[in-house]
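Trainee: structural data only, the sequence is not supplied:
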């Protein structure tokens, strides 16, 4: 089944569901919450956790789920290694997408990168047809957005930015553009003055690389950050054409990760400010009327079908407190 047929069928089912009082009887802007998909990824977290919880194909960190739910949406996991029909169908049912951070390799086949690429292009098609479908890419997800946008040509360079809380240096008008224009002044000031955006990455994307590859023609650089070793890198971007936002840092960790080896700032201003990124995603997701044909169909897919697993005492090599595993 092709993209257009899939969306048409999904829309028809939603209309039928509305007439029957099912889950789609109200738009996501009312008491019926939007549904956000979170992409899973192949098992590439720390060796101790990988050994102890072996036998699973993919995982999602629970902090992403909690962050989305805290902003008022339900969560559906999106599995890797599936058919294009699977991704087209689920994108016609969910209202927005998180492409999370992690350690998946872009040269792996049939995994996170391949699934993310398919989802990215489906989201492009949805938006080009006049629908409104947002994506939030975090850390590796931020890198994947720009990787796919650059026709899968490498845009990253090696860097050392582990466990670092950093401030944002907004580009000219960056704090008044895109996602940031909705942030209260006190939160923008905190992002610029306080070093609390949590960075945990070995790859960076520079402003010069985005200029050289012409990515700046289609993406607005909102901010840069500077690591402890004085390496400047792009820390937030937004598509000029689509409701796609990428952050190299992790907004979800401040409120939901507690590992003492992670330099997570748990101050009220850090938690409140970080929540705004997921608030943006959920509010943007309310602008489309994608839906599941019935409540029963929705509850077959929601994250509640899988129980999160505590990683302690094997989490000394990772910042994840809880993980969802998928076979």
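Mentor: Right, received. Where do you want to start? All values reported here derive from a predicted model rather than from experimental measurement.

Trainee: CA only for contacts and neighbour counts going forward, please
Mentor: Noted.

Trainee: tell me the centre residue of the chain?
Mentor: Centroid-nearest residue in the chain: residue 98, 2.7 Å away (criterion: CA atoms, centre = their mean).

Trainee: and stretch 168-187, which residues are buried?
Mentor: Buried residues in stretch 168-187, defined by neighbour count with 16 or more other CA atoms under 10 Å: 168, 169, 170, 171, 174, 175, 178, 179, 180, 183, 187.

Trainee: part of a helix, is the last one?
Mentor: This means residue 187. Yes: counting by DSSP: H, G, I helix; E, B strand; the rest coil, residue 187 is part of a helix.

Trainee: give me the helices and strands touching the helix or strand harbouring residue 117, please.
Mentor: Per DSSP states H and E, residue 117 falls inside helix 112-128. Using 3 or more CA pairs under 8 Å, 6 or more residues apart in numbering; DSSP states H and E, the elements in contact with helix 112-128 are helix 84-91, helix 140-149.

Trainee: try this one next to it:
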């Protein structure tokens, strides 16, 4: 993963600068966040409407609180762009939202499985994981109709594998309303158990029941985290620390999110857990061998960090970044390359 002095010098950097860049790559990994469509917006001419892609700022802040940077992966990215972006990142975050599984996610997860690459799925991202990795079972794994919109609950039947191993966190998640839920889709424990592939790959380490008493899986952890470091939660750990939206002109919270000391502590703990996982898998394998050497954030102009994009606000998110579509991004990359060639 570390840049060699020769590569650094080819970019006009000194050896000392190369060492500094290498250290940053190791200490603050880059995690790709999939953008999400949020509907249509009018163009400047008001003659047509285009879909807008976004990343909630809470995900970016959450990863930063764990010690990581992030770059966007366009929801509509094609195979070539996905492969190129995959080489720039050290981990992958599939966030919440309300969209169907795009082809990019299938490709990203296949690449991740091939390389024992760290992946985190939150809410919709969790649902993506179970849909893609259930191997197209004839029995539906993900179903609709859950009453789990705008609720914060403790976790039930918590298993102490990796994520909830810490004594204090184990007590917090079992006793406090620290998990923010915002979904109507979900996976019943029986549906998960009946899927051979999911059972082979994951262990259910917590469940919940919705407002009508219907159970759903709320945490999955890999049975072999060294080979497949992929985790998924149905709740939103980023919201406790970084979403404080209120209805316009009021102090009334838009979402029932717990911002207690324990909730914020839990949010930070989960961020650190994932970022530590990313660092570990990008530094050394479980047998001590070096892994993921070809994953290095070098294309800064083509793929800027998320926080360089325009910021907006809406009720659902305190802040969100407007991310270009794959087509727009590809056009920008080509224009930049053309300018460089012209000198």
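Mentor: Thanks, I have it. No experiment lies behind these values; they were computed from the predicted model shown.

Trainee: list the contacts of the residue lying closest to residue 174 of structure 1 once chain neighbours are set aside.
Mentor: Leaving out its chain neighbours, the residue that sits closest to residue 174 of structure 1 by CA to CA, 6 or more residues apart in numbering is residue 222, at 4.5 Å. Going by CA atoms under 8 Å, 6 or more residues apart in numbering, residue 222 of structure 1 touches 170, 171, 174, 175, 177, 235, 236, 237, 238.

Trainee: among these, which lie within strands?
Mentor: Among those, the members found in strands (DSSP state E) are 170, 235, 236, 237, 238.

Trainee: for residue 90 of structure 1, state which of the residues you listed is nearest.
Mentor: Set against residue 90 of structure 1, the nearest of these by CA to CA is residue 238 (23.8 Å).

Trainee: distance of the closest one relative to residue 217 of structure 1?
Mentor: Going from residue 238 of structure 1 to residue 217 of structure 1 by CA to CA, to the nearest Å gives 11 Å.

Trainee: which of the two has more residues huddled nearby?
Mentor: residue 238 (23 against 11; other CA atoms under 10 Å).

Trainee: related to what we said a few turns ago, can you tell me the SS state at the residue nearest to residue 174 of structure 1?
Mentor: Of the three states, residue 222 of structure 1 takes strand under three-state DSSP.

Trainee: list the buried residues for stretch 216-227 of structure 1?
Mentor: 216, 219, 220, 221, 222, 223, 224, 225, 226, 227.

Trainee: residue in structure 2 matching the first one?
Mentor: Aligning on TM-score structural alignment places residue 216 of structure 1 opposite residue 199 in structure 2.

Trainee: please identify the helix or strand for its match.
Mentor: Using DSSP H and E, residue 199 of structure 2 falls within helix 196-201.

Trainee: packing partners of that helix?
Mentor: If you count contacts as 3+ CA pairs under 8 Å, 6+ apart, helix 196-201 of structure 2 packs onto helix 124-133, helix 189-193.

Trainee: identify, out of those, the most deeply packed stretch.
Mentor: Across these, averaging neighbours per residue (mean count of other CA atoms under 10 Å) puts helix 124-133 on top, at a mean of 23.

Trainee: now that helix on structure 1. Mean distance?
Mentor: Taken against structure 1, helix 124-133 of structure 2 registers an average deviation of 0.5 Å after superposition, with mean CA distance after the TM-score superposition for structure 1.

Trainee: for the following helix or strand past that helix, give me the average deviation versus structure 1.
Mentor: Once the chain leaves helix 124-133 of structure 2, the next helix or strand it forms, by DSSP H and E, is strand 148-153. Compared with structure 1 after fitting, strand 148-153 of structure 2 deviates on average by 0.7 Å (mean CA distance after the TM-score superposition for structure 1).

Trainee: matching residues in structure 1 for strand 148-153 of structure 2?
Mentor: Using TM-score structural alignment, strand 148-153 of structure 2 pairs with 161-166 in structure 1.
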